[in-house]
Structure formats: C-alpha cells, structure tokens
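Student: Have a look at this prediction, sequence included:
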Amino acid sequence: MRIRFVTSTPLDIQRGSGTYVGIEVLARALTALGHSVELATPRVHLPVYTAERLWFNRRLRREPDFDVTVGFDMDGYRIADVAALKGVIADEARFETGLTRFTMGVQARCERLHVERARSVVTTSRYSAERARELYGLPRLPTIVPELIDLARWRSALELNPAAACSRFTVLFVGRLYRRKRVDVLVRAAAALRGRIPDLEVRVVGNGPCAAWLRALTRDLGLEGSLSWLGDVSRRELASEYNRCAVFCLPSVQEGFGIVLLEAMAAAKPLVASRAAAIPEVAPQAVLVEPESAEALAAGIELVYRSPDVGAAQAKAG
C-alpha cells in the first residue's frame, strides 16, 4: 500500500517533540510491514509557524498515486482521507494566552474542517476522542489508536548514553514550554522542596514561548542553583537525561497522550504527574497529584524521594 503522510510538524526531536516521535515511529513501523510511506512536508519556511502551516496546506493537492492520505492534526484538511489527531488543538488552545492562543485558534478552525471532511478520524487517547467530539461537534467518538515508541531503539539509546555520575536527587521534565505544560507549578514545587530535599535538582529539557518567563520566575524564587534549563537537546543527550534522573515529572494539565511518559517508563523511572487529561490513561501507575497545585506536586516528588519502594514498584509496572 502506498501511504502519504501530510504534516508540517518539524521533523526533528528538538522542535517536533512527541508529535514528531509518534509520526516517525508509525512511518517506520508501516515500512517494516512492507508498505510505502511518503511524507509531504513544507518546503517554504516562514517566521510564524501558523502562517507556514496555512501556506503549506493551501498549496497541497490530492495525489491519485496514493492509496490513502493521512493528515496529522490540522494538516491535510483539504485533501486527507484520514484525520489523525495527535492532540486536539481547540483543547490545547483553552490553556494558552495571548498570541499563542490566537494562532492556535486559527489552527483549530482548520482542524475542525479536517475532521468534518475526512472519511476517518483517529485520536491517541479516549481523552482526546471525547474532546474532539465535544469541541468539533462530531456525531461519534473517533477511533482510538494509542501512540507507539520503538522500544528496541529507545533502550539502545539509553544503554549507549549513560549519565555522568551525580549525587543529587534529580527531577526531569521534557516538553515544549507552553503554559498548558504548567512548568511554573514544577518551579514553585521546587521552591517548596528546598528545605525537604536538600540535594534537589530540577532539569528541564525543551524550549517554547514561556521559556523567558520561566527563567525569570526561577530567578525571582532564588532557585538558580536548583534548576537547569537545558533547552533543545539531541536524542543522545535526551537519553542521557532520562538515565540521570531519579524521577520524571509531568505537571501538564493538557496532554493528548504524552509520549514522554512512555519514554520514562521504558527507562524504568518513577513518574509524578498531574491527574489530568490523558495522563491517567497512559500512566495509571504514576504518582498522580492534584493539577495546578505546587504543594501537591511537591508532596508527590517527596514521596518518591523518601519511599524508594514506590519508585521500584512503578519501574516494575512500567
């Protein structure tokens, strides 16, 4: 079967994040099964990502040589047979502000057209399926197909990229720095834990619109020695960060799935995360805490710190 994937998600782990990982793994899996997969991606890059997506989609045309065209998120809304939603943009936009919220609103209108026109709609979690039906007025729930990771490839990366020796209790976050990720809650939790975990270090992988604000918050709380802002990293560096951490933390209030949870589980790391969105579906064994509460998040991290058996049980379950 000849399959066409349509996506404007940056095809690298630094900027494409979990969406890129999901698309890449699916393409390789289908190829391994004997199918032909071709990616249609933007050739013209513009300073504003939403403008780039709109221009890319405007120029797309149907290609009769393909058996099926799969459009990811809003991409392919004029031509795709299958609308594959990695997240529901209208849901994500609810948690953002300012320009980010406005541009995501534009994208959400295109995504709505996508799910209305496509012959089939696929989401990665029940949470996303329900949000898509609610926010886009779908007559029934989309098909749910959970995300994949290439376990063999990821475990090989973990083995080949050990962490440097570290005596500190390290908490890791990986993701794009949007407001919905609630990294500010993690920063405030770190402040609350200063006297309870003296050797605490929080390491943040990723970049995004909130980066400057979060760094300023770190300085205001006097946490420069406890937080490390690593920005975008390579796959090898990412594997090393997972190896280094004592616990993985995801304080997000909106996740369509959360591939980072699978990566942390595959690295046998304990998880502390918000009881929100698709997170309980993907990682029911995690220490799940009240969303938007720095104290609840701090208590969850401290539980793993003081009770190694909790982390060991999670690692076994993962």
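Tutor: Cool, the structure landed.
Student: When you work out contacts or count neighbours from here on, use the C-alpha atoms and nothing else.
Tutor: Noted.
Student: SS state for Pro10?
Tutor: For Pro10, the secondary structure call by DSSP: H, G, I helix; E, B strand; the rest coil comes out as coil.
Student: So it is in contact with Gly16, correct?
Tutor: Yes: taking CA atoms under 8 Å as the contact criterion, Pro10 and Gly16 are neighbours in contact, 4.7 Å apart.
Student: Can you give me the buried ones in stretch 273-290?
Tutor: Of all the residues in stretch 273-290, those buried under the rule 16 or more other CA atoms under 10 Å are 273-280, 282-283, 285-290.
Student: In strands only, show me those.
Tutor: In strands, judged by DSSP state E, the following of the buried residues of stretch 273-290 are found: Ala273, Ser274, Val287, Leu288, Val289.
Student: quick one, what contacts the second one?
Tutor: Neighbouring residues of Ser274 by CA atoms under 8 Å, 6 or more residues apart in numbering: Leu250, Pro251, Ser252, Val253, Leu288, Val289, Glu290, Pro291, Glu292, Leu297.
Student: Which one of these is nearest to Val122?
Tutor: Proximity to Val122 was ranked across the contacts of Ser274 by CA to CA; first place goes to Val253, at 21.7 Å.
Student: Helix, strand, or coil at the closest one?
Tutor: Counting by three-state DSSP, the backbone at Val253 sits in coil.
Student: another structure for you, compare them:
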Amino acid sequence: MKRVVFAVPGSLDTPTGGYAYDRRIVAELRQLGWDVECLNVGEGFPSPDKATQSAARSLLLKVPDGQPIVVDGLALGVLPDVAGEVASRHPLLGLVHHPLALEWGLSAERADALHRSEQAALALAREVVVTSPATAKLVASDYGVPAERITVARPGSDPAPRSSGSRNEVPHLLSVGAVVPRKGFEVLVAALATLVELPWRLTIVGDLTRDPNEAARLQASISQHKLTGRIAALGAVPSKRLAGLYDEADLFVLASHFEGYGMAYAEALSHGLPVIGTTAGAIPDTVPQEAGLLVAPGDAGELAGALRRVIADAELRRRLSDAASAAARTLPTWQQSAAIFATALEKLA
C-alpha cells in the first residue's frame, strides 16, 4: 500500500476552506488505496511561537526516513529551516492554498518576510500542489518554482440541489467565509449601506474566532451603518444549517481581496446561485462571466453598483442562476481532484 504523511497545522476540523480541502483530499486518497497518516504540527500558524516551531520539527523528523510527506502551506511557508531538514530525509510535497504574503492587512515588512520564507521553503519541496491555475502562475513567477514541479488540483465540488430562494419580495443575500480581513466584509457592509432603499437582507456565515479584532470591527461597522436588523453574522454553523441557508438564498456575495481558489464561490455555483464577487486572485478561474458579476477588489462603489443591478432585477438573477447551474456541472468532483493529487504524490518517487 502506498503511504504518505499529511502534515497540517491544527485540527483538520477547523471550519475554513483550506482545511475542508485537506479533509476531503485525505478521505479521497484513502478511497484510492493510500495509507494516509494525518499529523497535527501545532496551532498558531502562520505565526507560531518558538516552542510550536520546535515541536513541529520534532514531529516531522520522527517520521521514518524515506516516507513521503505533504506539508500544508500554512505551516510549510514559515518553516524553511525545518523544510530543509525534512527534505534531506523525505520526498517533500508542499501544498499551497494561497501564498501567505497575500493575506490581506499585513504590513509591508511582514508580507516581505513571509514571501522570503515561503519562497525558501518551496524551493526545498520536490513537488508543489496548488488549488488553481492562477495560484500556479503566482508560485512560478513570484516564488521561482519550476512549472514542471507544480500540479494544479482544484477543489472538488459535491452535487447540490438548486436553491429554492427566499420566495418573497426581500432577496436573501448569503456570504460565506471566515471573518478575516482578506474576505472583505468591511467593503460589503459599506456597499450595502448605500442601498438601504432596496429590499434585501444579508446572512454572513463564517468563523468569528479566527480574528476577534476583525469580528469586532464587522459588528461595529454593521451598527455604525444602522444595519443590525438587516445583516446577521452567525459565525460558523453546522453543515445542515449551512445547506438550509444556501437553499433560502437568492444571491451569493463575497468581496474577497484575494483568493487562491475560493471554495465558497464554487459551492454557490453548485446551488445555482448568482454570484457577486471580485476579480482578485483565482476567483475569475472559478466564476464564469455568465454566472456572476465580478468587480475590482476593495471598491465599495463598484460592488454597490453590481448589487443594485442584481437585487433590483429578478430576470437578471434568473439568467445568472441558470448559468451558475451550468457552470457547476463543469466543476471537478472530489474524486477527480484526489486522483490529480495522487499523481503528484507518485511523482515524488
């Protein structure tokens, strides 16, 4: 049986798209006959303290020599020295969801340090898996990884019933993403604050504990704009509840400043929802023009204009919804994604 160690920072149950990707790839690799050992290398990444870094090093170096190791980029990118030790004893595969330096809200100094650290770590990986063609281009052009060492394994998509919608005259907007600066919730609230004369309500679903300061800023912005009765930030919810919210939604909106893929956008397509998003990162790879309106990231005025068009025009929503359902049928399955991931693992030999 083919064996691999899959190293992740923290619990695989963490409610983010990156961890969801890792969970499903691990599960599907096992279905393909791989013996996958999951290794938790500690909490606090990508800003681990010295004790966490030391513990991660010890855990990785305890893996029997020669065994292939996948290290999630959230950890790998800040462990270049450890990566060097691991790569000298193991075939190493780096998994990049999105480059760490492109997290929104970082100081120029911090972003530069993360870029240099991740570039050094990726140089030591024998193979690199990324989740979109856009990220593949970035990793090649900005991080110097040769194209022949990069494999694109997009996230898979599960079949989902087409959303029923709110069935009333108040369109239900849904936004899904951890409440962190990169997801652009402050831009979304500012845009909606200019559309108070239109009928709409917004539900935000996403972890409120990842960045407590950002969660507090979101609630303050909602209150400042007097939108408390129209915007609900629920935090992370169980999958059954999220499925119900997708079914009740008329429109998906997420104003991300950057996405290495954007699994929530793909999930919205699978439910046949019109999408309003941004042109940042890999989002245009996921959302075709016919299925949504994409605007410049960080532009609240342009976002408000797109929202106004779709909220006010039920026929436009119907056309976008039909195109979203069609686009969903072209998305890869998780089985297909895992098969591509497995080819990268086999190249390690």
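Tutor: That came through fine. If you're wondering where the values come from, they're calculated on a predicted model, not measured in any experiment.
Student: Touching, Leu214 of the first structure and Leu186? I think so.
Tutor: No: using CA under 8 Å, Leu214 of the first structure is not in contact with Leu186; the gap is 10.2 Å.
Student: Comparing those two, which shows the higher neighbour count?
Tutor: Neighbours around Leu214 of the first structure and Leu186, counted as other CA atoms under 10 Å, are more numerous at Leu186. The numbers are 26 against 18.
Student: what about the more buried one, helix or strand, and which?
Tutor: When elements are defined using DSSP states H and E, Leu186 of the first structure is found to belong to helix 183-192.
Student: what range in the second structure does that helix sit on?
Tutor: Residues 185-194 of the second structure are where helix 183-192 of the first structure aligns, with TM-score structural alignment as the criterion.
Student: Would you map the helices across the second structure?
Tutor: For the second structure, applying DSSP state H gives helices covering 17-31, 50-61, 73-76, 80-87, 108-124, 133-143, 185-192, 212-224, 239-248, 263-270, 283-286, 300-312, 314-328, 334-347.
Student: aligned partner of Gln219 of the second structure in the first structure?
Tutor: Aligned by TM-score structural alignment, Gln219 of the second structure pairs with Arg215 of the first structure.
Student: For that match, which non-adjacent residue is spatially closest?
Tutor: Setting aside the residues directly before and after it, Arg215 of the first structure is nearest to Trp229 in space (CA to CA, 6 or more residues apart in numbering), at 7.8 Å.
Student: What is the burial count for that neighbour?
Tutor: Each residue near Trp229 of the first structure was counted by other CA under 10 Å, and the total is 17.
Student: so what corresponds to it in the second structure?
Tutor: Under the alignment (TM-score structural alignment), Trp229 of the first structure maps onto Ala233.
Student: before we move on, what about Ala298 of the first structure?
Tutor: Counting by TM-score structural alignment, which is the criterion used here, Ala298 of the first structure corresponds to Ala304 in the second structure.
Student: now that match: how far from Ala296 of the second structure?
Tutor: Distance of Ala304 of the second structure to Ala296 of the second structure, computed by CA to CA, to the nearest Å: 11 Å.
Student: for Pro288 of the second structure, same thing?
Tutor: From Pro288 of the second structure over to Ala296 of the second structure (counting by CA to CA), the distance is 15 Å.
Student: now do Pro146 of the second structure
Tutor: The value you get for Pro146 of the second structure to Ala296 of the second structure, if CA to CA is used, is 30 Å.
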